[in-house]
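Chemist: Output the structure for:
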Amino acid sequence: MPKNQTNAAWDTLLDLDAQPAGPLHDRLRRALRSAIVGGRIAAGSALPPSRTLAADLGCSRWVVTEAYAQLAAEGYLEARTGSATRVRPGVTGPATGTRPGFGDPPARPVPQPARLGPPFAHPRFDFTPGLPDLRAFPRKRWADAVREAGRQSPFTDLGYLEHAGHPHLRETLAGYLTRSRGAAIAAEDLTICAGTTDGLARIARGLREHGHTHLAVEDPGWTWTREAVVDAGLVAVPIGVDGDGLRVDLLRDQPWIRAAIVAPAHQFPTGTVLAPARRAELIRWAHDVDGILLEEDKDADYRYDRRPVAAIQGMAPSRTALLGSVSKTLSPALRIGWFATPPRWTSDVAVANPLGLPPSVLDQLAFAWFLDDGGYDRHLRACRRRYRARRDVLVGELACRLPGARVSGAAAGLHLLLHLDGVRATEVVAAAARDGVSVDAVGNYASEAGAGDSTLILGYGNLADSAVAEGVSRLADAIDRTKMWNVRG
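Modeler: Predicted coordinates for the structure are as follows:
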């Protein structure tokens, strides 16, 4: 490797034949990512111009630009107008390796501390999915809750408590979920954990100890979901989603699957709400195979066209584990989540996770106080009004600036889909990032390369109201530039 960082990546060996079978641009992407993660291409190194690398590899320029665009969308590269494409600081070296999901590393790298600094963590125009409005976190009310929890708690609460969580929060939360989500939960079957992914990993370990080998996951779906499944020692099996939700017929085609993860209230990223007939079909499948459903309830509190849909768990409590958290209602920084298991699974999951620890006792008691006081309900009502108004403005701006694009999945949750025509979403993601616009592509969450290639995910939970119009304007400009660049290229 030359010492000069200006051209440090130009002479790096890229063995495309050693990569798994697939399209040439995908094999190039994997080879470049492996070189970056392994440290063979140093941070700050400039990659060869697309024409130069294409000539060296004997391929079309499109193959190189597509690989570069995908790596930029995943956070490995940064590209600026008039400058070379470079490796971003903080993503090189063995410590930043990724874990396998569907036989390939996840679509985006595991976040590292070096990636959290400006301008990447706080883009001016934040269409990142999965975040609530962090500006709206009820700081004073939460501070009051923490103070009350500390003042009222007996000294015995400051010692070691059971791994399932504080009894008071479990009792309070079980009542809340029964009332607000139509669940059927007993406090003794409810476990407090560090978030939905943590709860999923614990249940998956319990399934593995009970003889399960496979766990069905929605496709497309959250990268972290399938990572948690794989880390627990199970095979993550992608099952397609259509307009009615998870396809149960595909589950029945694979008799070795007896457990499935589903997000019926608002599937990520498609935004699909599981249809009533599909709900009944899914429950019948679980009974027929003596299986279990893992219901993710993340976006259930945000429904804008009608009242929130009740949880499946209330319809089939003996076959459904319900998982939730405050990550999309308050803040992911609190690290408070929960899962309710069917009674026959509660002890098995606990035994399979002897080191599983709940969040801070004071935070648990603060959340219980917040629930008891009615502050959580008031906060959610205010959030629903805020998000609905913001969504309406966003949809209006998209219709004005991008009249040829179609919007879907906007009836619930904190994101919507923007279906483009004549442009690849990953290229738009890279182009928009140069203008301070953070947006994502559906293809990053699919099991097969090329799926959802023309669809963007626009999260609006953490998007400032004042930034909607200009954010859409800059996104539209990025789309136009990408189309023009493709025509010229």
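Chemist: hey, let's count contacts and neighbours off CA atoms from now on
Modeler: Fine.
Chemist: quick one: the helices in the stretch 151-300 of the chain?
Modeler: Assigned by DSSP state H, counting those that start in this stretch, the stretch 151-300 of the chain shows helices spanning 167-181, 196-209, 223-231, 248-252, 276-288.
Chemist: quick one: buried residues of the first one?
Modeler: Using 16 or more other C-alpha atoms under 10 Å as the test for burial, helix 167-181 gives P167, L169, R170, E171, T172, L173, A174, G175, Y176, L177, T178, R181.
Chemist: One more sequence to fold, the one below, so I can look at both together:
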Amino acid sequence: MTESWVNSAERLGSDLHLDLARPGSRRAVLTGALREAVRDGRLAPGTRLPSYRSLAADLGLARNTVADAYAELVAEGWLIARQGSGTRVAPRTEPVPPPQVPKAAAPRPAPPAHDLQQGQPDASSFPRSAWLAAARRAFAAAPNEAFGPGDPRGRPELRRALTEYLARARGVRTSPDRIVVCSGFAHALRLIFGGRVLHGPLAVESYGLAFHRAILAAASVRTVPLALDADGARTAELAGLTGVRAALLTPAHQFPTGGPLHPERRVTALDWARTRGGVILEDDYDGEFRYDREPVGAVQGLDPDRVVYIGSVSKSLSPALRLGWMVLPEHLVPAVLDAKGRREAWAGVTDQLTLADFIASGHYDRHVRRMRQRYRARRDRLVAALTARAPHITPTGIAAGLHAVLRLPPGTERSTVEAAAERSIALDGLADFRHPDATMPVQDGLVVGYAAPPNHGYAQAVEALCRILPPAPGEH
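Modeler: Coordinates of the predicted model:
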């Protein structure tokens, strides 16, 4: 007798895999397989089993064989049979022991008591009701072909909605046929450089995500750091870089140090790209969350043919959605689609349709405005606490975004990060973001995210942070 699958509509439950490839009579093998399924928890208490006739037909057994197996398990207390409700797994007085974890598997670390890591939005604020309503409207209006093989460009509904929104909110100049949907900024990097749409070396800012540098290194792209100051990347340095024809910048809010790229430096970068026949990759990091300044438009709007604009909903809505977009110069669209492949394998159509409706209905604008107010209040609370408790610590980069950089006394960053870890506070040191080849002076600091903690835990997180900050020089 071979392994068989139980799949009966009368079960009113999930498929059950029974291993019947054992020696013995058919009744004994079936009884043992069912008993084992109950014992190890695969058949939970209350689960309704198939009727004698249904299970017998599925397994190729006589009906009496199944009836006798059920009767035996009822007598032993494994099953219960009641008139009109069929045969079900009996309740257990003792919980089913959890499956044994292999000894080689490392336990997952406990979550931090206070999560102040950068780049994370407030997960509890995801607009569930509005998103669900958008999904219902989008699914009702979607054509049948939307649920067939995907288009590597992304759904036209979303590309149209993004065209209107990005023009209105970010000053981006494009059309739907120049937008390619992806799963986020990292995916865009993999497509552009892993797919050999662009080639290295690539100019980058001296501070940025090591994760992004690792993606580029995996694509054999050498990165060359540009120095930073209060006005952003020193784009005049581009002219002196031999062989470099592409630069990655965060103009709206430099990550992680903060601050927008100065207008003159934007023009310098674009002039360099035109002269060199190069491309600017614009990471619109935190472009929607500004607090104390006028909105800073996208560099892409100044020259759509020399800028690849990349955005996502990872900060504005949720990183779990895995939705982003590239606004491309027209001449790069075919190469990006070739790199992506003919079938959409990264961003689900259902989420694309929902996001399109969410944007077009105005819910996205309302959500961003609401979160902008909430994050500003959190930022103000952090700044007020620092002013009162640690006035020698200067927060910078706080005019926009979801994090602040706390400038520390020289030589104190490492010990402060270690003190945070000892007290279960998750945050990053500024050194973690420094390019290994950067030549600009080293500055000690903490990168503190203020968006992730839940509302009820934010005050405690700020208090815990203040307790581990180093004293002012000369104090003890």
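Chemist: List the TM-score for the superposed pair.
Modeler: The TM-score (TM-score structural alignment, normalised by the length of structure 2) is 0.73; 372 aligned residues with a C-alpha RMSD of 2.6 Å.
Chemist: most neighbours per residue, which of the helices of the stretch 151-300 of structure 1?
Modeler: For those, the largest average neighbour count (mean count of other C-alpha atoms under 10 Å) is found in helix 196-209, namely a mean of 23.
Chemist: neighbouring contacts of that helix?
Modeler: The contact list for helix 196-209 of structure 1, computed with C-alpha atoms under 8 Å, 6 or more residues apart in numbering, reads 193, 213, 224-225, 228-229, 231-234, 294, 296, 323-325, 337-339, 345, 348-353, 356.
Chemist: Over to stretch 58-68 of structure 2?
Modeler: Under the criterion C-alpha under 8 Å, 6+ apart, residues S4, W5, V6, N7, S8, R26, R27, L30, Y52, R53, L55, A56 lie in contact with stretch 58-68 of structure 2.
Chemist: same question, stretch 466-476 of structure 2
Modeler: Contacts to stretch 466-476 of structure 2, defined as C-alpha under 8 Å, 6+ apart, come from residues A385, L386, R389, A390, H392, L408, P409, T412, T416, A419, A420.
Chemist: next one: stretch 143-152 of structure 2
Modeler: Contacts to stretch 143-152 of structure 2, defined as C-alpha under 8 Å, 6+ apart, come from residues R155, V180, V181, L337, K340, G341, R342, R343, E344, A345, V349.
Chemist: Quick one: residues contacting the counterpart of L134 of structure 1 in structure 2.
Modeler: Here L134 of structure 1 is matched to A123 in structure 2, going by TM-score structural alignment. Applying C-alpha under 8 Å, 6+ apart to A123 of structure 2 gives the contacts S318, A452.
Chemist: Please repeat the previous calculation with a cut-off of 10 Å.
Modeler: Residues in contact with A123 of structure 2 (C-alpha atoms under 10 Å, 6 or more residues apart in numbering) are K315, L317, S318, P319, A320, A451, A452, P453, P454.
Chemist: ok so, going back, in the contacts of stretch 58-68 of structure 2, which residue is surrounded by the most others?
Modeler: L30 (24 neighbours; other C-alpha atoms under 10 Å).
Chemist: Show me which pair in the buried residues of helix 167-181 of structure 1 is furthest apart.
Modeler: P167 and R181 (20.4 Å; C-alpha to C-alpha).
Chemist: thinking again about what came up before, would you format the contacts of A123 of structure 2 as CSV with distance to R137 of structure 2, neighbour count and secondary structure included?
Modeler: As requested, the contacts of A123 of structure 2 are arranged in CSV below (distance: C-alpha to C-alpha, whole Å; neighbours: other C-alpha atoms under 10 Å; DSSP: H, G, I helix; E, B strand; the rest coil):
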residue, distance to R137 of structure 2, neighbour count, secondary structure
K315, 24, 21, coil
L317, 19, 20, coil
S318, 21, 19, coil
P319, 23, 18, helix
A320, 21, 10, helix
A451, 30, 27, coil
A452, 30, 23, coil
P453, 32, 24, coil
P454, 30, 16, coil
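Chemist: Can you tell me which of those residues comes closest to A134 of structure 2?
Modeler: Among the contacts of A123 of structure 2, and counting by C-alpha to C-alpha, the member closest to A134 of structure 2 is L317, at 13.9 Å.
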